[in-house]
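Peer 1: the following block contains a protein sequence and its predicted model.
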Amino acid sequence: MKRLKAFPLMMLSIFITITSFSQSGPAAKPTLFNNFPASIACNEPELERIFSITEGQQIAVVFQNGFTVNGTVTTNIVRYSNLQSVVIKSPQFDNAVFSISKVTNTDRSITYTGRIINQNYFDGYELKKDASGNYTLSKIETDKTLHTCNQQ
């Protein structure tokens, strides 16, 4: 009878051990923008300047708070009459990608959207426009923003 009690206890311990190992998540990613503030003000003339740089050219995009993105314009394409997109690859931030788009609205106003991300890091920035019409780079958690594709 004692052996019958020992067997279920042994099986329960094995099950708990296997379950605890299988639930351990992936290793935490490091942060890339740890030394920079959660929110960085942007000025529109500097954002507009990005769209005048051609593919292959170097650019330094200067934001407030001493934050600068240096890199190479890898793409500058007009997708539609009202949409232009630029991609900057920045070795300064371990080849992070700054992707920014300019949309010309029907009322001729301009809206900018963009992100600075590196899929190997936990954090990034998203370009947002507030209610007053001012643009800021706001820190984001890339794992909540980016979805990985599992190809088989």
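Peer 2: Good, I have the coordinates.
Peer 1: rest of the way, CA atoms for contacts and neighbours
Peer 2: OK.
Peer 1: got a list of what the residue positioned nearest the centre of the chain touches?
Peer 2: In the chain, the residue lying closest to the centroid (Cα atoms, centre = their mean) is I117, at 3.0 Å. I117 is in contact with 96-98, 123-125, 142, counting by Cα atoms under 8 Å, 6 or more residues apart in numbering.
Peer 1: ok, these vs T17, which is closest?
Peer 2: Nearest to T17 among those: T142, at 31.3 Å, using Cα to Cα.
Peer 1: next one for the comparison:
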Amino acid sequence: MKHPTLFIIIVLVTFFSATAFSQNTNGTKPQLFNSFPSKINCTEAELSKAFAGAVNQNINIAFSDNFLIDGTVTSNIVKYNNLQTVVIKSPLFADAIFVLSKITNRDNSITYVGRIINKKYFDGYELKKDNFNNYQLVKIETDRVMQDCSHN
């Protein structure tokens, strides 16, 4: 009877040690926005300013909570008559990319969607509406929203 119990213990120890060694702690990405709050309030007026920027133009978008996007417009495309997307690259945040889209709904109301992401960092922001229809940048984990397309 001792042999099956000893065998089970050895298998369990091997399994747990293999799991512990297979975890890669060296690949942890640093946080880019750790000094900023998890939610940053945004006004529609400030969001709309981004769409006036021309390609290669420097633009500043000042959100509440002392959060400023200062960067260069790398793309400003009108797709269809109801969709415009602007891309801003910000050297203030290690060349993070702010992608912001403006959707004109059928009732002529405007909806904004967007993200601030840098693939080299753990965190970013996603633009969302709160329960009171106010826009907020909400902190996200970039690896949870970006797909890894590498085939290792």
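Peer 2: Yep, it's here. None of the values given here were measured: they were computed from a predicted structure.
Peer 1: coming back round to it: which of the contacts of I117 of the first structure lies closest to G66 of the first structure?
Peer 2: Taking those together and measuring to G66 of the first structure by Cα to Cα, the closest member is Y125, at 15.1 Å.
Peer 1: hang on, that closest one packs against R115?
Peer 2: Yes: the pair Y125 of the first structure and R115 qualifies as a contact (Cα atoms under 8 Å) at a distance of 5.5 Å.
Peer 1: give the buried residues for stretch 78-95 of the second structure.
Peer 2: Neighbour counts using 16 or more other Cα atoms under 10 Å place 83-90, 93, 95 of stretch 78-95 of the second structure among the buried residues.
Peer 1: can I get those residues in CSV with secondary structure?
Peer 2: Shown next, in CSV, are the buried residues of stretch 78-95 of the second structure (DSSP: H, G, I helix; E, B strand; the rest coil):
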residue, secondary structure
L83, strand
Q84, strand
T85, strand
V86, strand
V87, strand
I88, strand
K89, strand
S90, strand
F93, helix
D95, coil
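Peer 1: could you work out the most separated pair of those?
Peer 2: The farthest-apart pair in these, when distances are taken by Cα to Cα, is L83 and F93, at 26.6 Å.
Peer 1: assign R79 of the first structure to helix, strand or coil.
Peer 2: Per three-state DSSP, R79 of the first structure ends up strand.
Peer 1: contacts for the longest helix seen in the second structure, please.
Peer 2: In the second structure, with assignment by DSSP state H, the single longest helix is helix 2-22. Helix 2-22 of the second structure has contacts (Cα under 8 Å, 6+ apart) with no other residue.
Peer 1: distance between that helix and the chain's centre?
Peer 2: Relative to its chain's centre, helix 2-22 of the second structure lies at 40 Å (Cα atoms, centre = their mean, to the nearest Å).
Peer 1: now the aligned residue in the first structure for D70 of the second structure: how far from I18 of the first structure?
Peer 2: Under the alignment (TM-score structural alignment), D70 of the second structure pairs with N70 in the first structure. Per Cα to Cα, to the nearest Å, N70 of the first structure is found 47 Å from I18 of the first structure.
Peer 1: the more surrounded of the two?
Peer 2: A side-by-side neighbour count of N70 of the first structure and I18, using other Cα atoms under 10 Å, places N70 first with 18 against 10.
Peer 1: that one sits in which helix or strand?
Peer 2: Per DSSP states H and E, N70 of the first structure falls inside strand 68-80.
Peer 1: matching residues in the second structure for stretch 91-108 of the first structure?
Peer 2: Taking TM-score structural alignment, stretch 91-108 of the first structure hits residues 91-108 over in the second structure.
Peer 1: thinking again about what came up before, I figured the match of D70 of the second structure hits I59, correct?
Peer 2: Yes: in this structure, N70 of the first structure is within contact of I59 by Cα under 8 Å, at 5.8 Å.
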